[in-house]
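> output the structure for:
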Amino acid sequence: MNEKILVADEVSSLGIRRLESAGFQVDIKTGLTEDELSEIIVDYNAIIIRSSTRITQKVLSNAKNLKIIGRAGVGVDNINVEAATKYGVVVINSPEGNIISAAEHTFGLIISLLRNIPQSDRSVRSLEWKRNKFTGHELYRKTIGIVGLGKVGSNVAKYSKAFGMKVIAFDPYISFDRAKEMGISLMSLDDVFKEADVITVHVPKTKETYHLVNKERISLMKKGSYIVNAARGGVVDEAAVADALKSGHLAGVASDVFEVEPIANDNPYISIDNTVLTPHIGAATKEAQVNVILDVVEQVIAFFEGRVPHGAVNLPAFRGVSDDLLPWIDLAERLGKFIKDMVSQRVNKIEIIYYGDIAKKNINPVSVSVLKGYLIKIKGNYVSFVNALPLANDLGIKYTESKESEDVDFKSVITVKVITDSGVRSVSGTILSDQKPRIIGIDDYRVDTFPEGYLLISRHKDKPGIIGRFGTVLGENKINIAGMQLGRNSKSGLAVMILSVDSEVHDSVLESLISGGDIEELRLIYLS
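Now for the predicted structure:
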């Protein structure tokens, strides 16, 4: 191997030795600024990082020889994945190397919180012996509410059952059958907050999960209950939790992650005693750190040997795929993201239907790309082309693909249908002669729009004044309309409108649009 690899964050020496034994030239340079990294990155074919180093647009624009970025961990928030894809650089991560460590740390926080272990430790070190002051609670027969039943949440559920706890959970994506197999009662989010003695969150930070634990939901909780966050900073509204701690409504909070890291003097938890705080060390075990670096190293080796790395999170991961299929893979991921944002209900099944010439091609990577797009909206950017299908299986989501000989209007079409308890929703797309993706159908409505950026989708009564209202309200809120498409259904008397807008439309603006009446459904969809 003649490739040069830069290791830009501290990692286990076992990973370094494995790379060197495979014949790579490895340089270790940690603590680099963006400018310093931008200056030297041109010399390297691969870079391995953890969470400290940021791979930005500026860095990538100078990385003329870079082929692959290895993230030793799960989150890729510190990597501009979109820019990496543009430059043809593969991004890989290690989505499962630290699951056990994160779950164990969560449970350590729970026990520490309910038994006042850190506080009593500090007291004893001050030569105090105040046993009554630190009387805690048993976990046995308590109810734990788990928000998010992914790999970490599922392990926390298993540990909780071993302690004799009743396990309830909210996860709008896992099937009831899968939850039943795990011995977990699925409930609505509000009901979980009402019934749980301990709430623990295990969800990625997204627009939907930002401040998921807020003042309103905390008010639903029992007096004297607890909150634990070892997932992502920002999922919990720290100010709201601090107020509930001060008022006595909450008995305690434990957090490994914070909205601002490193934690600052103005963090509301700092001055409150009934808190257990750790510096984002959920994955900081020797075992996890070895697991993730060895996993990433093996993927880097596989990549340079011509194999597909199992943790690839972006489009260039498809080797051996013909160039003419790449636009369809891109379209498929966009359709998966689109249909996820269109549906609020739990999805039982995803159907992918191919019409025309595309049905004659190797559709497997296209189908996987649909699942990847759908799951990214749920699980975040650690979803890859390789783990998308197993993740769908974990959630109990069935998927099928079928082929039809032709479509009446287009040479090739992909239709994605989702089946929920409430019915069926669908979106269709194609690639036109300019090789650009188009959405050409939403449910029974024919449209023609480019699936990119912010799309405001309205299903409303087909009557005068609706379009004018949207223009007025969006204009008043300084939201520019870049494009508009309409679709009509004479049988239902309804129409669909797709507005491409230049910026995010906040909830207050959406509520203002809905309050005018005649709108059956309004969705804001973001497609990067």
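
> please make it C-alpha for all contacts and neighbour counts, starting now.
Fine.

> spatially, and excluding backbone neighbours, which residue is closest to L524.
L456 (4.6 Å; Cα to Cα, 6 or more residues apart in numbering).

> in three-state terms, how would that neighbour be classified?
strand (DSSP: H, G, I helix; E, B strand; the rest coil).

> for I218, give me its contacts.
Neighbour list for I218: F193, A240, V241, A244 [criterion: Cα atoms under 8 Å, 6 or more residues apart in numbering].

> just the element for it, please.
helix 215-220 (DSSP states H and E).

> cool, E39 as well?
According to DSSP H and E, E39 maps onto helix 34-40.

> buried residues in that helix, which are they?
Neighbour counts over helix 34-40 (16 or more other Cα atoms under 10 Å) mark L37, S38 as buried.

> now it, how far from the chain's geometric center?
A distance of 29 Å separates the centroid of the chain from that of helix 34-40, by Cα atoms, centre = their mean, to the nearest Å.

> quick check: next helix or strand after it?
Using DSSP H and E, the helix or strand that follows helix 34-40 in sequence is strand 46-49.

> and for comparison, fold this next one:
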Amino acid sequence: PCTESPLFALPNVVVTPHTGGSSAEALAAVGEVISTSTLAALRGEAVPNAVNLPASSLQARQLQALTSIAAAAGRLLAVLAPERAARFGVTVDGLVQSDIVEHVVGAALSEALGRWTDRRVTPVNARLVAEESEIAVRVSQDDPNPECVPAFSFEITLRDEDEPAHHVVVRWDRREAGIVEVDGFRLNSPLAGDVLITHHRDQPGMIGQIGTILGRYDVNIAGMQVGRRERARGAAIMVLNVDDEIPAAALAEITVISGIETAYVVSLPHPAPVDPVLAMTAP
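Next up, the predicted model:
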């Protein structure tokens, strides 16, 4: 070991052997990291310190809260476009560390690929599976403004098309994440739970017809959001949260309503709140 050094004479320097880091507090912190990471892995959740993924600057629960919603965005894109996409793009707004971006991309891409292919896809091999499936993956940083609330815009482009077919926006305030926009329609509250989504023409009677069909099949509506791009009679979207499973027969009736373009049913996770103490450690 080193026995002489100018550092030894400095009054503001404390020198210890390597075991100096083995204090009761340090060992307790190591044990918490190991147990939290192990439990997350067993649940199939994101692990911030896995050896085959980028080391994350977020703790396990924070990372899981974000990646579970990113995975839901990928799942929603695959439901909106059951056909395998040609391009999968992610645009990041706000200042987000590159390791976090990689975890988000992996979570969303693996969930979409799990529906587009018959492969076993995880965030670890998602990019490789995308390449082998001839899906181009593009990730870009739009505005790295540290004052901006981070958002991730996911979009897919189908084969033989130039413009994106669908896109989903996830907003992350570094404590909670949620899907706040679908195909250009902004939602009043984050998308979560068992959901019916329709793209339709804005016209009288649309809400009533859908509600009547769901009522006939004993499906209870828990909440509803409606958005449109134009003042009236133009393209619109409806998002219904339901308490009961929507039968295929009910969905079939909804899709043939005059003015309905498409209708989808998808189950999405609710945003998982993060412990405020943990959130304070977020970058």
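
> what's the TM-score for these two chains?
Superposed pair, TM-score by TM-score structural alignment, normalised by the length of the second structure: 0.69. Supporting alignment: 222 aligned residues with a Cα RMSD of 2.8 Å.

> check contacts around the residue nearest the centre of the second structure.
Central residue of the second structure (Cα atoms, centre = their mean): A70, 1.2 Å from the mean position. A70 of the second structure makes contact with V104, V105, A107, A108, V170, according to Cα under 8 Å, 6+ apart.

> ok, now with 6 Å
V104, A107, A108 (Cα atoms under 6 Å, 6 or more residues apart in numbering).

> and which of the residues you listed is nearest S133 of the second structure?
A108 (15.9 Å; Cα to Cα).

> could you export the contacts of I218 of the first structure as CSV, including distance to G320 of the first structure?
Below are these laid out as CSV (distance: Cα to Cα, whole Å):
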residue, distance to G320 of the first structure
F193, 48
A240, 51
V241, 51
A244, 56
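
> go through these and flag which are in helices.
Using DSSP state H, the subset of the contacts of I218 of the first structure located in helices is F193, A240, V241, A244.

> ok, so of those, who is nearest L522 of the first structure?
The shortest approach to L522 of the first structure among these belongs to F193, at 27.4 Å (Cα to Cα).

> the closest one -> the second structure?
Per TM-score structural alignment, there is no equivalent position to F193 of the first structure in the second structure.

> residues near F193 of the first structure, how many?
27 (other Cα atoms under 10 Å).

> how about L220 of the first structure?
For L220 of the first structure, using other Cα under 10 Å, the count is 15.

> alignment lookup: it to the second structure.
So L220 of the first structure corresponds to nothing, using TM-score structural alignment.

> L220 of the first structure: what's it in contact with?
K194.

> what are the boundaries of the strands in the stretch 1-150 of the second structure?
Ranges of strands in the stretch 1-150 of the second structure, per DSSP state E, counting those that start in this stretch, are 87-93, 136-143.

> wait, which of those is closest to V266 of the second structure?
strand 87-93 (19.9 Å).

> related to what we said a few turns ago, aligned against the second structure, show me the partner of the residue nearest to L524 of the first structure.
Aligned partner of L456 of the first structure by TM-score structural alignment: L196.

> so the strand or helix carrying K158 of the first structure matches what in the second structure?
Using DSSP H and E, K158 of the first structure maps to helix 151-162. For helix 151-162 of the first structure, there is no aligned range in the second structure, judged by TM-score structural alignment.

> buried ones in that helix?
Within helix 151-162 of the first structure, the residues that count as buried by 16+ other Cα under 10 Å are K151, V152, G153, S154, N155, V156, A157, K158, S160, K161.

> tell me which other helices or strands it touches.
Packed against helix 151-162 of the first structure by the contact rule (3 or more Cα pairs under 6 Å, 6 or more residues apart in numbering; DSSP states H and E) you find helix 99-114.

> at 10 Å what do you get?
Secondary-structure packing of helix 151-162 of the first structure (3 or more Cα pairs under 10 Å, 6 or more residues apart in numbering; DSSP states H and E): helix 99-114, strand 143-147, strand 166-170, strand 198-201.

> so what's the residue count around R87 of the second structure?
What R87 of the second structure shows, counting by other Cα under 10 Å, is a neighbour count of 19.

> so what corresponds to it in the first structure?
R87 of the second structure maps onto K349 in the first structure, by TM-score structural alignment.

> contacting residues for that match?
S175, A392, G396, I397, K398, Y399, T400, K417, V418, I419, T420, V424 (Cα atoms under 10 Å, 6 or more residues apart in numbering).

> ok so, going back, out of the ones in helices among the contacts of I218 of the first structure, who has the most neighbours?
Within these, F193 tops the neighbour count with 27 neighbours, counted by other Cα under 10 Å.

> quick one, helices of the second structure?
Along the second structure, counting by DSSP H, helices occupy 24-42, 60-80, 98-116, 126-132, 206-216, 248-255, 276-279.

> tilt between the longest one and helix 24-42?
So that's helix 60-80 of the second structure. 20 degrees (axes from the mean of the first three to the mean of the last three Cα atoms, to 10 degrees).

> any buried residues in helix 60-80 of the second structure, and which?
Residues of helix 60-80 of the second structure classed as buried: 60-80 (neighbour count, 16+ other Cα under 10 Å).

> off-centre distance for it?
With Cα atoms, centre = their mean, you get 3 Å for helix 60-80 of the second structure.

> sorry, back to before: which of the strands of the stretch 1-150 of the second structure sits most buried?
With neighbours defined as mean count of other Cα atoms under 10 Å, the strands of the stretch 1-150 of the second structure peak in mean count at strand 87-93, which reaches a mean of 20.

> between that one and helix 60-80, how many degrees?
Using the same axes, to 10 degrees: strand 87-93 of the second structure against helix 60-80 is 140 degrees.

> ok, back up a step: in the first structure, what residue corresponds to the residue nearest to the centre of the second structure?
A70 of the second structure maps onto A332 in the first structure, by TM-score structural alignment.

> for the residue lying closest to its match once chain neighbours are set aside, list the residues it contacts.
The shortest distance from A332 of the first structure to any non-neighbouring residue, by Cα to Cα, 6+ apart, is to V370 (4.8 Å). With contact taken as Cα under 10 Å, 6+ apart, V370 of the first structure is in contact with 329-339, 350-352, 385, 388, 414, 416.

> cutoff 7 Å now
Applying Cα atoms under 7 Å, 6 or more residues apart in numbering, we find V370 of the first structure in contact with A332, E333, L335, G336.
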